[in-house]
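In: sequence plus predicted model, see below.
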Amino acid sequence: MPSQPLPVCFNHSVHIREIACQTCHGSASESVSALLRNEVGLRFTPIYGEDGGDSVPLALRSPMQKSLPPRWWSDLLSFIQPLVSADWGTVRRPVFLTSSNFGIDALYGISSERDVSYAPWATPHGCLAFLKKELGWGDNVTILSHACVSAQLGLYQAAQSIHQDFADEALVLSFDYVGPFVAAGFHSLKILNGQMPAPYQAQEFGSIGIGDGMAYAILDKQDKAPRITAQALYNEMYHFTSNAPDASGFTKTILSIQQALESDNYWIKGHGTGTLEAGRFEAETTNKLLPRHPLVSWKGSIGHTLGSCALVELALALAAHEQGEIPGTVATTGECLAPNVQKDSFAAKDFDSTLFLSNAFGGAHGAMVVSYV
């Protein structure tokens, strides 16, 4: 295990100029309104969609079915119309494309239909080729995929490209849609099961829900709010899927970025998928090291949007601050794993920054501080 995380990167002049997302509830503002109403977007759905299978909690934007182009394609194109520009992907305007799955669910179409027409959609490079052709992007596009920290990595690379003056502005785009290949994979691990997720709740068994999600952010170098003021990354390298049992990865990541929390008026947007071990590690570590700061997760409503969750939930947090009310941890009603878990909504005006945490298979961690002043 690495003894220390990477040094924290301070980016006080990296400004989030534009950001948007879509979840099962709709746009960022629509999703925040649904979260404030404690609406759960997850529905029990067969893991193989039209082909049946065990029912698990999924938060979908459209029925899960085999199709060409894939069901996410037209939805994504409609969402990213504001990004149609030949200037993206050029030397000073790089694109960072992130996802944990990209078009991997096309593999299910290949195997079940014996149709090689699905093949061009089945890889990150294939998906990028379709996007470049449709949007007129240049070749300065970086693909990043590392499980649930994928969007954190994209935001990290984009912010650093601006901070180091390698770019004037940068685009981060992320999308993850649920399909049978992904749903069956999580189901085989028994963390996607017949139980609805309740992030950070103390219970006998844990569970997750997964959902469709897409988001983009445009960053530039302006000293305006909201700003990405600090970022940290750490990978435990302990195991392919599990965290170190002493929670050292969570501790080292938070300690590394604690110095960047200049203000004491911040809340914590946790990862909070609903699994017990990682949920306990995150809740207990934040409560120990960052006491009195509310910890929330929204995955009990919108599902875990996988590699895109950091960017999707960043868009939701910014929209919530604009609306003036931060949603609490939806779908969690019982005793929690630590007292800092916030189940009810709270006023945004009491906070001037947010700590965003992401955690992934194998003990990969990302942390980011965003300031609103």
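Out: Happy to help now that I have it. Everything numeric in this text was worked out from a predicted model, so none of it was measured.
In: all contacts plus neighbour counts: C-alpha atoms, from now on.
Out: Fine.
In: helix, strand or coil: sort out the residue lying closest to V116 once chain neighbours are set aside for me.
Out: Computed as C-alpha to C-alpha, 6 or more residues apart in numbering, the closest residue to V116 that is not its neighbour in sequence is I110, at 5.8 Å. Three-state call for I110 (DSSP: H, G, I helix; E, B strand; the rest coil): helix.
In: OK, contacts around I110?
Out: I110 makes contact with V116, S117, Y118, A119, according to C-alpha atoms under 8 Å, 6 or more residues apart in numbering.
In: scan those and report the most crowded one.
Out: Using other C-alpha atoms under 10 Å as the neighbour test, the contacts of I110 are led by Y118, with 23 neighbours.
In: next up, a second structure to put side by side with the first:
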Amino acid sequence: MQRVVVTGLGMINSLGSNVTDSFKAIVDGQTGIDKITLFDASEFTAQIAGEVKDFDPTAIMGKKEAKKADRFIQLGIHAAQEAMEDAALVTDNKVSDDISESFGIVAASGIGGMTNIEKNSVVCANRGPSKISPFFIPSSLVNMLGGFITIQHNLKGPNISAVTACAAGTHAIADAYKTIALGGATKMLVVGAESAVCAAGVGGFASMKALSTRNDDPKTASRPFDKNRDGFVMGEGAGALVLETLESAEARGAKIYAEVLGFGESGDANHITTPTMDGPLRAMKAAYSMAEKNNGGELKIDYVNAHGTSTPVNDKNETAALKELFGGAENCPPVTSTKGQIGHCLGAAGAVEAIIAIKAMDDGVIPPTINQIESDENCDLDYVPNTARKADVNVIMSNSFGFGGTNGVIIMKKYTK
């Protein structure tokens, strides 16, 4: 099978509109979580989120086209454009015809166009069905994220989507890897995007008691693995990665950020919203086993970007699964969650966090888990508390777990010839 590498990165979130600025702010321990401004949340139990600030979609697409696309699509287009430019694969924003048919996309989102679904439902109820926008459906479908981007960049290869809740971004990377490794494409663009900070989105998660209600102190509301964590904080944003065969990347002299060594996927078969330890553990074991085989032997993981949602159950279970995988807390590598900085980006989280982990390898620095205030006896690993750490990072693992008991894990290593 073909070896698969990462040659382009793009990202936008509540801390920055590109990879460099976002990662620097994350490493510096900053947080983009604040009071919600996208709608009036004053009557909601959760009133905080990691919103993307000062975003102008017309900077990356025409004004008429922007009206046809939900915000999650707009954010995804922004990240995709950065990744494609970073990979040096576009001229006038398009790939050449000689590679377009072997260049595909995997789009990922947990919910899709929830803002437009909410808006048009209100229009239908209050003003009647004739007032529903003709762009409502095209702007809301998850696969339209891929549709818009393939048109923009002339990508005519496989056009597929992952819609697996908070594991979608990681599953998209795995799907792109499979497609390339098995010869279905030479290059694949992965784009995970989410924008569900709206009344229905926040209200829905809040009604499940899944969100932090620490509204008076937004900056410390998301505190993964801390004893007093009380739920996750919603975030929005997008992450994009260009994957291609090693042969293709070397032939064109591309910068290679990482090689994808393995992935793991599993189902809990337990509960629609409550996670288990078993499902994530099996996904980690599967990823580790594949990565060792593809690496030609024993593999040492230097850093784990955890799912780390700041919910009582997830953080306890993920910690237990990691200790089981590595044979005890003393054998675990550093583990961090960056959701305290940018919130939980739901279906985009896997793509965004894979980029953060790759940057940790590239820059030689492990980002911190901020808001580590009081230790929890059930969360007893090295979470790199509050301050980033210089480190030689050669192999990373990134975890994503979603509602419905769907789990995804990806392992990558620094590329060396």
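Out: Arrived safely, thanks for sending. In this text the structure is predicted, and so the values were computed from the model without any measurement.
In: which of the contacts of I110 of structure 1 still touch in structure 2?
Out: For these, the contacts that are reproduced in structure 2, applying both residues aligned by TM-score structural alignment, their matches' C-alpha atoms under 8 Å, are V116, S117, A119.
In: closest one of the residues you listed to N265 of structure 1?
Out: Closest approach between those and N265 of structure 1, by C-alpha to C-alpha: A119, at 49.2 Å.
In: what lines up with the closest one in structure 2?
Out: Superposed on structure 2 with TM-score structural alignment, A119 of structure 1 falls opposite F136.
In: for R71 of structure 2, see how far away the spatially closest residue to that match that is not a sequence neighbour is.
Out: Excluding the flanking residues, the one nearest F136 of structure 2 by C-alpha to C-alpha, 6+ apart is N116, at 6.5 Å. Applying C-alpha to C-alpha, to the nearest Å, the value for N116 of structure 2 to R71 of structure 2 is 9 Å.
In: same check, this time on A162 of structure 2
Out: Between A162 of structure 2 and R71 of structure 2 the computed distance is 18 Å (C-alpha to C-alpha).
In: dump the residue contacts of the equivalent of I48 of structure 2 over in structure 1.
Out: Residue correspondence to structure 1 (TM-score structural alignment): I48 of structure 2 is matched to P57. Applying C-alpha under 8 Å, 6+ apart to P57 of structure 1 gives the contacts L42, R43, F44, T45, L192, N193, G194, Q195, M196, I208, G209, I210.
In: could you say which helix or strand holds P57 of structure 1?
Out: Secondary structure assignment for P57 of structure 1, by DSSP states H and E: strand 55-59.
In: distance from the following helix or strand past that strand to structure 2 after superposition?
Out: Where DSSP H and E defines the elements, the next helix or strand beyond strand 55-59 of structure 1 is helix 71-79. For helix 71-79 of structure 1, the mean deviation from structure 2 after alignment is 4.5 Å (mean C-alpha distance after the TM-score superposition for structure 1).
In: in structure 1, mark out all the helices, start to finish.
Out: With DSSP state H as the criterion, structure 1 has helices at 28-36, 71-79, 106-113, 124-135, 150-163, 180-188, 248-258, 276-289, 299-302, 309-323.
In: which residue numbers in structure 2 go with the last one?
Out: Against structure 2, the aligned range for helix 309-323 of structure 1 is residues 349-363 (TM-score structural alignment).
In: got it, and the fifth one?
Out: Using TM-score structural alignment, helix 150-163 of structure 1 lines up with residues 168-181 of structure 2.
In: give me the distance from the matching stretch to the chain's centre.
Out: What separates the centre of stretch 168-181 of structure 2 from the centre of its chain is 13 Å, taken as C-alpha atoms, centre = their mean, to the nearest Å.
In: mean distance, it to its aligned residues in structure 1?
Out: Average distance, stretch 168-181 of structure 2 versus aligned residues of structure 1 after superposition (mean C-alpha distance after the TM-score superposition for structure 1): 1.0 Å.
In: from what I see, I210 of structure 1 and L306 are in contact.
Out: Yes: counting by C-alpha atoms under 8 Å, I210 of structure 1 touches L306, with 7.2 Å between them.
In: which neighbours do the two share?
Out: With C-alpha under 8 Å, 6+ apart, I210 of structure 1 and L306 have no common neighbours.
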